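Undergrad: Give me a model of this one.
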Amino acid sequence: MATSTPNLECRMYEARYPEVDQAVMIQVKDIADMGAYVSLLEYNNIEGMILFSELSRRRIRSVSSLIRVGRQEPVMVLRVDKEKGYIDLSKRRVSEEDIQACEERYNKSKLVHSIMRHVAETMQMDLEDLYIHVGWPLYRKYGHAFEAFKLIVTDPDSILDSLTREVKEIGPDGQELTKTIPALSEDVKDALVKNIRRRMTPQPLKISADVEMKCFQFDGVLHIKEAMRKAEAAGNADCPVKIKLVAPPLYVLTTQTLNKEQGISVLNAAIKACTEAIESKKGKLGVKEAPRAVSEHEDKRHLEQFTKLALDNEEVDGDDEDEEDTGMGEIDVENANVGITE
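TA: I've put the predicted structure just below:
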């Protein structure tokens, strides 16, 4: 199984090509006259193409605003010609649900691939050989090798000792025999378990909620500041709460936790504490988006929307320097001396 010059290039999954109507993670390599050439990151960087007509459902004003060289993102598989190696892809047909599912799968697969590649390199093995005897059997049995790796952290023997491989041997009578042996030697198994335990640390989830908070009383900005403090005080060591101004009157509450239900519960408690505090000063708080776990893609899109809101708000604020203070200026809850940005 070991070679002097191991091949460390291999696809992540047993299938050599993706299925039609499957969302896959790609990286843009080149923009041509008719579309963009991309690499399918989960399939050992085989080439695919996105025609310009498959970039957006709307009229394209600027290709560069929709797709850029180097960008990684999920797209939908339209056609696969296995004989010619052609793969046609679409960006406009991939839904938000497809994007989220693809990102979650890819992040898991990327971690598995990184561990497998490191073990293969360290033990001087072909990466595909390691996938054939360990990775892909675990994908088949557990749905994703990532799920098996999580179990290996605490119980490696029950997972890995069940994997076997067949080898050919010549018996005493000179006849060829098929013998079943463990899929991994003890040294390779030890290296794999050590790498999994080092890399498979729990990843915290980001929980987020959006609220609108207003207070038109005198010193309203101070009342909002105090309400923000009450919200953050509702957090704990496992789920610390942060609340930040996006653009008056919009605020976002966030926490990071290993337990999704606990994180949502803590943010709900923070919203309740904040509501009680601001209403006691005749202010008002409304929930725009209830607490929910957000993916990397959603968080990025959220930030872009909030940035636009903040910029739009700055333009409006600049129209009238004598505008009455409503107590909802830019608040930094961590700096008690800063209340309103002029």
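Undergrad: For the rest of this, base every contact and every neighbour count on C-alpha atoms.
TA: Noted.
Undergrad: quick one, strands of this protein?
TA: Assigned strands in the chain, in chain order: 23-31, 35-40, 46-51, 72-81, 86-90, 164-170, 176-182, 205-214, 242-247, 250-257, 284-294 (criterion: DSSP state E).
Undergrad: just checking, what packs against the longest one?
TA: Translated: strand 284-294. For strand 284-294, the packing partners by 3 or more C-alpha pairs under 8 Å, 6 or more residues apart in numbering; DSSP states H and E come out as strand 205-214, helix 260-279.
Undergrad: One more: the third one?
TA: Under the contact criterion of 3+ C-alpha pairs under 8 Å, 6+ apart, strand 46-51 touches strand 35-40, strand 86-90.
Undergrad: Hey, what's the angle from that strand to strand 23-31? Just curious.
TA: Using axes from the mean of the first three to the mean of the last three C-alpha atoms, to 10 degrees, the direction of strand 46-51 lies 80 degrees away from that of strand 23-31.
Undergrad: Please generate a structure for the following sequence too, so the two can be compared:
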Amino acid sequence: MASSFPNLECRMYEARFPDVDMAVMIQVKSIGEMCAYVSLLEYNNIEDAEKGYVNLSKRRVSEEDIQICEDRYNKSKLVHSIMRHVAETMQLDLEDLYIHVGWPLYRKYGHAFEAFKLVVSDPDSILNSLTREVKETGPDGEEVTKVVPALTDEVKDALVKNIRRRMTPQPLKIRADIEMKCFQFDGVLHIKDAMRKAEAAGNQDCPVKIKLVAPPSYVLITQTLDKEQGISVLTKAIAACTEEIELHKGKLTVKEAPRAVSEREDILLAERMAKLSQANEEVEGDDDSEEEEDTGMGDIDLEKQQQEI
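TA: Here you go, the predicted structure:
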């Protein structure tokens, strides 16, 4: 497999050309009066067939067909990027790597992307089944064919490392913003009980935390690999929190429904809470103000709650 000057160009699929009626991803090279000249991105940018051109037709494509094509291409592009990087760093011929690793996985799993997802947690069961045939000269001088692993240990380790680096799922942060008030006597205790009910709605995969931003604003947060599950868990947490606070004639208002938040949104929330904490420290000593007693919010330990983020 090794070569001083490895070939790093190869189509993504075993077939040299797309099937008839198959939607493909293309790049337009030029546009003429009667036609356009394009390259096929999934087929190593090929333009010519044996003696002319690959004939493509432009037709109305349904949204479903577009989605299928884009999904296939994005998965194939990621697989191709991993394969090419391994070939380049290990000085391998890319097409040879596809012949003995990539395309067999496409055949067995429908798409190599699906196989690579399994490699993240169980590389041996996926990769150890791949073999190649090599010819050797036997003791009698005759050529014999032997079946050996498709990958050396070094190449296998490099492939697994790259797959894990590129395909290990990253947890999403799911957040909801609420306002919660309780004007009854010991309102702060009822709010704390409601917060505990919200956190109890979480589970091992989606633990829920509820943080005070500034009375009466709170955020509920969870992290999960499954976006829909995270949204569902926070929705249940809000319901549990609402039920508890309403038992004591309090009120909960959802300001922002559960949704996935970006790293920037998370940073902005942390900055906001830091500023509020600083402001809270500057007015320390005003704990006996009538306004605070009237709201029934109490002095929930803001600094302690921030440290938990």
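Undergrad: re earlier: output the helices and strands packed on strand 46-51 of structure 1 in JSON lines; the columns should cover distance to Val252 of structure 1 and mean neighbour count.
TA: Supplementary listing: these in JSON lines, determined by distance: least, C-alpha to C-alpha, whole Å; neighbours: other C-alpha atoms under 10 Å:
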{"stretch": "strand 35-40", "distance to Val252 of structure 1": "35", "mean neighbour count": "21"}
{"stretch": "strand 86-90", "distance to Val252 of structure 1": "33", "mean neighbour count": "21"}
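Undergrad: just so I know, which of those lies nearest Leu127 of structure 1?
TA: For these, distance to Leu127 of structure 1 was read as C-alpha to C-alpha. The smallest value, 18.1 Å, belongs to strand 35-40.
Undergrad: and the closest one, how far from structure 2 on average?
TA: Averaged over the aligned pairs, strand 35-40 of structure 1 sits 2.1 Å from structure 2 after superposition, using mean C-alpha distance after the TM-score superposition for structure 1.
Undergrad: Excluding its own residues, what touches that strand? List them.
TA: 24-31, 45-52 (C-alpha atoms under 8 Å, 6 or more residues apart in numbering).
Undergrad: make it 7 Å
TA: Contacts made with strand 35-40 of structure 1 from outside it, assessed by C-alpha atoms under 7 Å, 6 or more residues apart in numbering, are listed as 25-31, 45-52.
Undergrad: and the residues you listed, which two are the farthest apart?
TA: Greatest spatial distance in the contacts of strand 35-40 of structure 1: Asn45 and Phe52, 20.8 Å, computed using C-alpha to C-alpha.
Undergrad: who has more neighbours, these two?
TA: Between Asn45 of structure 1 and Phe52, counting by other C-alpha atoms under 10 Å, Phe52 is the more crowded of the two (20 against 15).
Undergrad: May I see the strands of structure 1 organised as a markdown table, with distance to Leu303 of structure 1 added?
TA: Listed next are the strands of structure 1 as a markdown table, based on distance: least, C-alpha to C-alpha, whole Å:
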| stretch | distance to Leu303 of structure 1 |
| --- | --- |
| strand 23-31 | 22 |
| strand 35-40 | 27 |
| strand 46-51 | 27 |
| strand 72-81 | 17 |
| strand 86-90 | 25 |
| strand 164-170 | 48 |
| strand 176-182 | 50 |
| strand 205-214 | 12 |
| strand 242-247 | 9 |
| strand 250-257 | 10 |
| strand 284-294 | 12 |
